[in-house]
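> sequence first, predicted coordinates after that:
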Amino acid sequence: MRKSAIAVLTLLAAACTADDLPEQERVIAPILTSEQAFDEFTYAKPLEARVTHVALDLDLDFEGKRVDGTATLDVQAAEGARELVLDSNGLMVGGVTDGQGNALEYTIGEADPGNAEKGEPITIQLGQSTGPNLQQVVIAYASAPEAEALQWLEPEQTAGGRYPFVFSQGQAILNRSWIPTQDSPGIRQTWEARITAPEPLTVVMSGISRGDPEEVENGRRAFEFVMDNSVPPYLIALAAGNIEFAEVGPRSGVWAEPETLQAAAEEVGDTEELIDAGVGLFGEYRWGRYDMIVLPPSFPYGGMENPTLTFLTPTFIAGDRSNNGLVAHELAHSWSGNLVTYSSWRDGWLNEGVTSYIENRISEQVYGADRAEQEYALSFADLEAMVEENGADSPLTAMRTPEGTSPFDTAGEAIYDKGTAFLKTVESVVGREAFDAWLTKWFDEHAFQPATSEMFLASLREDLVKGDAELEERLMLDEWVYGTGIPANVKRPDPAAFAEVDAAVTAYADTQAIPDAAEWRGWTAAEQRRFLAELPEEMSADQLAALDRALSLSQSGNNEVLFLWLQAALRNEYEPAVPQAREFLARVGRNKFVSPLFQALWDTGEWGQPIATGIYDETRGGYHSMTRGNVDKIVGRTSEAEAPAQ
């Protein structure tokens, strides 16, 4: 256990047993004493003083590219606690008071020189605490124009081209750049917000709207929201722009720019079925509504599971719902990740691996077993490729992330894909009925609480293994969670899932036999992706041209398929693909596509590096800070100063 945790255990003891401490506090506080719950990417000392509620009153300043206003924090302080430590990254603090308006002393510390992305601590002097008690702290502040969580878009960067847009992306540790709070996943908080924006822009947040907007001065409107369920702070999310709403079902709907709304609403038309499947499998949906927003293209992820308002990339829109596994995944977070959340970033698999497993089960319910098995086979192939590339003994292949690893530098295959394979394996050993009952119980018993790998395994052993030594040996639980590589007992996907496609892959490798165009069009998107992912690493220009002529790859309306085609073309220095890659990278900001394509260009050396530099000079300003950071590393830019003016 870390010294910082040990030092305050005596302070916590009184708080954990005090009769006047809320029940949820008595449950959560002991979890935070666990060594596995220690979060090295926060300055907070939650065992001394912990934020339990955040109330935001903010103005959106599109000209200054900042939010400006106050954050009122409810703080649970242990006996004798005199300081509240918050996370910040560039916040400009104007003053701090208590709930009665009395000034409180505060300092803003220096950033950790060995971990600049952690930001800097804000240390606030509290009033004398004589026992477990709730105090209130009010912080007047503004975010910096370069706040990493906020993406401010000029009108020309939107689909409509007339109005500006802003959205936030808090995961993993970016919300500290616009909200002064304890920005750690184990420190769950309820919240409320009043946000003003200039007309005619509409503000939406990851909470329940309190009604119609209120007209305020200077042509602005105020929007109010509340989240009564405690959530990890990275799930406080905001978007504002010229957006409209389309109802999908009684519990669901989608926001988007008017130019995108119809296509978005049609693409997410299965949402109510997906919700029903999740509820039928793993219990109550506890968030009220499940709305979505399709953001402008610069959004760096496929989706973000913000409660009541999933953020989605427009790149998932294919016109045939073939990429709706993305919606199933973000919905699955309503149980895994949002309801029960990892306590520290090192347990990322507890969110993403469990969620990917649930996604697959929901897809099976709605779209059928064949599609679900194909999606698992694609996931498993990615896992195998990552393990082969890094070596089975590499720490990168462990589900529990090595100490000191930035939450932005984790291997997705170890967290998402290995986590999925782990739960598939447990299910295959203990049986689906028993496993579903256990997983539902896990969510029920740990709802709105942080969790650790240790807790997950303890629950498995208590409710499923039950001391059965032979079953314990067959499951290999510790090897899965703490070990490297792929354990020998893994439940592999059914080889028949892609039998036809794999035969076509072999035929192409042997004789360059290209699938018939009609056959290709009859394949699922997963089957097309499988074929393209298995293409030879080295291909000639003639071979690439023949594939494109026969299969119209460069004309695909599915961005997942188009990306794989461009990746194969660029790594083989195929000149005809360069204009399309330039256009694709200019309209798409999803890091899953952007970084690999720049990497493919860069890895070719003399041919591709000037192309990559030229495209990046044109597109960099439209990417989110996370995507920019990744591509900066690829092309050798180490600072903002090296970027061209936009």
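Received the coordinates, thanks. Numbering: from 1, shown residues only.

> switch to C-alpha atoms for all contacts and neighbour counts from now on
OK.

> could I get the full set of helices for the stretch 1-150 of the chain?
Along the stretch 1-150 of the chain, counting by DSSP state H, counting those that start in this stretch, helices occupy 3-7, 9-17, 23-31.

> before we go on, here's another structure to hold up against the first:
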Amino acid sequence: MRLSILSLSLAALFAAGCSRDAAPPADPAVKPAATQDTASTAVNASAERDEHSYAQPEQVKTTDLALALAIDFANKQLGGSATYTLEWLDPKATQLVLDTRELTIEKVVGERSDGKWEDLKYALAPADKTLGSKLTIETPQRNKRVRVTYKTAPTASGLQWLEPSMTAGKTTPFMFSQSQQIHARSWVPLQDTPRVRFTYTAHVTAPKDAMVLMSADNDPNAARDGDYTFTMPQKIPSYLLAIAAGDLVFEPISARAGVWAEPSMAKKAAAEFADTEKMMTTTEALYGPYRWGRYDILVLPPSFPYGGMENPRLTFATPTVVTGDQSLVSLIAHELAHSWSGNLVTFSSAKDAWLNEGFTSYVENRIIESLYGKERADMESVISRNELAVEFKEIDPKLQALALKPDALPDPDGSSSATVYTKGAWFLQFLEQRFGREVFDPFLKGYFDHFAFQSIPTATFVEYAKANLLAKHPGKVTEAELMQWIYEPGVPDSAPKTVSPRFDAIDAARKAWLDAGTLPAKAATAKWTTQEWVHFIEGMPETLKPEQLAALDAAYKFTGTPNGEIAQRWYPLAVRSGYTQANDAIAAFLSTIGRRKLIMPTYEALVKTPEGLKLAEATFAKAKPGYHPITTGSVVEAIATAKAAPAAPAPAK
């Protein structure tokens, strides 16, 4: 998941013709590494446990999931069944425990040895606010297959239902899922933990005007007939289950990549993401073949709560990165990189999220460097690291470790993005520079090959790195340095420094304006990229005089900008500075965009004053129907927290 291509603030993550993909190679028989030694006391054997799931995969695990679902737009509901093919691991186990959230369970049956199905007893426990309800199914016969018939709730946290008015075309309703971290359980009862990987098939029915897609083998030439079948032959964890339905058309990019989007967006997005095939071949040259068949991108309506989501074969992407100048396509590089780091080799619990996001952010930066040059890659690294410095001043030190202690993360959506994305990538750059790319690149490729289609904890990576980097190339990195990066808070002094000469010029231009009111020459600013504008605004003081913002607005028209990355920085500065001239544009921005990373900084600035809180509440009341439940939850929390705290005085005019 990509929360941002430029910022990873703590706001709580893309040719005609299609051939069937061959089944993936058999999963390598790799014995899990032993639990780490006492030098890394932050994590012990209990690190293997996923405290965010009720499932008991050490007793029985799902190997295949077969879904039969009907999409009901009128009632905002999915209904149907999920059939699990099971592998019983504990000879004494006679229960199947599944994760659910707000599901109505209608029937549970199990397949007998004679092929007939019989009713099974089950119990649905009271709901936990974070984890949902445990579904315990009695399976005294240790059935090879079990089927649960169920319906979702209109308020399912992993689904968003959009009225036609909330879409670009204004004629057809839209639905899409967001399963990460533990929201899959709100639309499928299952073992909702990355420790369990499974293949899946699906039969989905929908109104005939809705095209249905899943994180599976979508056919670019599929007929829009209301009846769809899907197959995912590679084993995936539950958070990569995805579904979407709406007025969607396909636009090819290459023989194996393309864009799905509403008709008004499809060609624009395909042009914006024209380098997708180059990104794929670049990554393959570094880290081995792309193993998922097709790579398509679904551009969602603006309410999508994240920048992107790495659903295999079908990246979900925000339309806010379609800017016309390819300045934000590192989001696509990030989601594509997940095809190796995250989707192929997966963290075994949210405590180890850096194994997904840190590796992916590192690979993303290598893709950007290869295609767009080191200067652009360095600028994006500097922006991320500057924001890490800000976040690390505020967050609990225990969230600054790459690998978290058991029970340190009550809510899996509550990890530090600066840690798992930026510090994780920084650590890998540290290893790259110490060992050299001629050593580190083959190591990383070998890591992806060795653990392909497996889910692992940090301890397994540590043992692999010790054996294949430290031991084979002594004198480059000590075990103590490795442990400090992974298990201790903060950023070690050994972290490599990245500088940007272009940012130095931005800093000088900003200083000249602040000191003497001299705006940069138009000849210079006309060539500035989104990254440079972001750095220009981010380096401003906490507040400015309203007349100073008016001068910037007159020169650069920040208020009302269609660029979400710039708006995300400009509007909070305007709010903090009492620049009320921007209020109408702020309300419009917050009402049309649901991407959490872009809008939460403005909400968080608004709620700090009584006047701003009123604007935040009024805007949220209008915007809420178009927000995803994840975004809604973040805004509700920000407003509630502000109401519970003493209000700050309004900024001086």
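Perfect, thanks for sending it. This is a predicted model, so every value here is computed, not measured.

> closest to residue 92 of the first structure out of the helices of the stretch 1-150 of the first structure?
Nearest to residue 92 of the first structure among those is helix 3-7; the distance by CA to CA comes to 27.5 Å.

> how far out from the middle of the chain is the closest one?
Relative to its parent chain, helix 3-7 of the first structure has a centroid offset of 30 Å by CA atoms, centre = their mean, to the nearest Å.

> what stretch of the second structure does that helix fall on?
Under TM-score structural alignment, helix 3-7 of the first structure corresponds to no residues of the second structure.

> buried stuff in that helix?
residue 5 (16 or more other CA atoms under 10 Å).

> now tell me what touches that helix from outside.
Identification of contacts with helix 3-7 of the first structure by CA atoms under 8 Å, 6 or more residues apart in numbering yields 33, 38, 47.

> contact partners for residue 66 of the first structure?
Residue 66 of the first structure touches 60, 142, 143, 144, 145, 147, counting by CA under 8 Å, 6+ apart.

> at 6 Å instead, please
For residue 66 of the first structure, the contacting residues are 143, 144, 145, by CA atoms under 6 Å, 6 or more residues apart in numbering.

> and the gap between residue 206 of the second structure and residue 243 of the second structure?
To residue 243 of the second structure, residue 206 of the second structure is 12 Å away according to CA to CA, to the nearest Å.

> whoops, I mixed them up, residue 400 of the second structure
Distance from residue 400 of the second structure to residue 243 of the second structure, by CA to CA: 33 Å.

> go on, residue 438 of the second structure?
40 Å.

> more crowded one of those two?
For residue 438 of the second structure versus residue 243, neighbours defined as other CA atoms under 10 Å are more numerous around residue 243 (20 against 9).

> what residue in the first structure is paired with residue 403 of the second structure?
In the first structure, residue 403 of the second structure lands on residue 400 (TM-score structural alignment).

> that match - how many residues pack around it?
Other residues near residue 400 of the first structure number 26, with proximity taken as other CA under 10 Å.

> quick one: contacts for it?
The contact partners of residue 400 of the first structure, by CA under 6 Å, 6+ apart, come to 346, 347, 482.

> now name the helix or strand holding whatever residue of the second structure lines up with residue 545 of the first structure.
Under the alignment (TM-score structural alignment), residue 545 of the first structure maps onto residue 550 of the second structure. Assessed by DSSP states H and E, residue 550 of the second structure sits inside helix 546-556.

> next secondary structure after that helix?
helix 564-576.

> can you give me the buried ones in the helix or strand following that next one?
Beyond helix 564-576 of the second structure in the direction of the C-terminus, DSSP H and E gives the next helix or strand as helix 583-592. Of all the residues in helix 583-592 of the second structure, those buried under the rule 16+ other CA under 10 Å are 583, 585, 586, 587, 589, 590, 591, 592.

> where does helix 583-592 of the second structure end up in the first structure?
Under TM-score structural alignment, helix 583-592 of the second structure corresponds to residues 578-587 of the first structure.

> how big is the offset of the matching stretch relative to the second structure?
Its aligned residues in the second structure lie a mean 0.7 Å from stretch 578-587 of the first structure after superposition (mean CA distance after the TM-score superposition for the first structure).

> how many other residues sit next to residue 406 of the first structure?
Count around residue 406 of the first structure with other CA under 10 Å applied: 18.

> that one and residue 33 of the first structure, how far apart?
As judged by CA to CA, residue 406 of the first structure and residue 33 of the first structure stand 22 Å apart.

> got it, and residue 371 of the first structure?
Using CA to CA, one gets 43 Å for the distance from residue 371 of the first structure to residue 33 of the first structure.

> neighbours of the aligned partner of residue 394 of the second structure in the first structure, how many?
The equivalent of residue 394 of the second structure in the first structure is residue 389 (alignment by TM-score structural alignment). By other CA under 10 Å, 10 other residues sit near residue 389 of the first structure.

> show me what the helix or strand containing residue 389 of the first structure is packed against.
Using DSSP H and E, residue 389 of the first structure maps to helix 369-390. Contacts defined by 3 or more CA pairs under 6 Å, 6 or more residues apart in numbering; DSSP states H and E place helix 369-390 of the first structure against helix 348-367.

> relative to helix 369-390, how tilted is the helix it packs on?
Calculated by axes from the mean of the first three to the mean of the last three CA atoms, to 10 degrees, helix 348-367 of the first structure forms an angle of 150 degrees with helix 369-390.

> residue range for helix 348-367 of the first structure in the second structure?
The aligned range for helix 348-367 of the first structure is 353-372, by TM-score structural alignment.

> buried ones in that stretch?
Buried residues in stretch 353-372 of the second structure (16+ other CA under 10 Å): 353-368.

> biggest separation within the residues you listed, which pair?
Within these, 353 and 368 form the most distant pair, 22.3 Å apart (CA to CA).

> what distance do you get for residue 542 of the first structure to residue 575 of the first structure?
Distance, residue 542 of the first structure to residue 575 of the first structure, using CA to CA: 11 Å.

> ok, those two, which is more surrounded?
More crowded of residue 542 of the first structure and residue 575, by other CA under 10 Å: residue 575, with 13 against 10.

> if I look at the more buried one, how far off is residue 363 of the first structure?
Residue 575 of the first structure is 38 Å from residue 363 of the first structure, where distance means CA to CA.

> apart from its chain neighbours, what residue comes closest to the counterpart of residue 635 of the first structure in the second structure?
Using TM-score structural alignment, the partner of residue 635 of the first structure in the second structure is residue 639. In this structure, residue 639 of the second structure finds its nearest non-sequential neighbour in residue 607, 6.3 Å apart by CA to CA, 6 or more residues apart in numbering.
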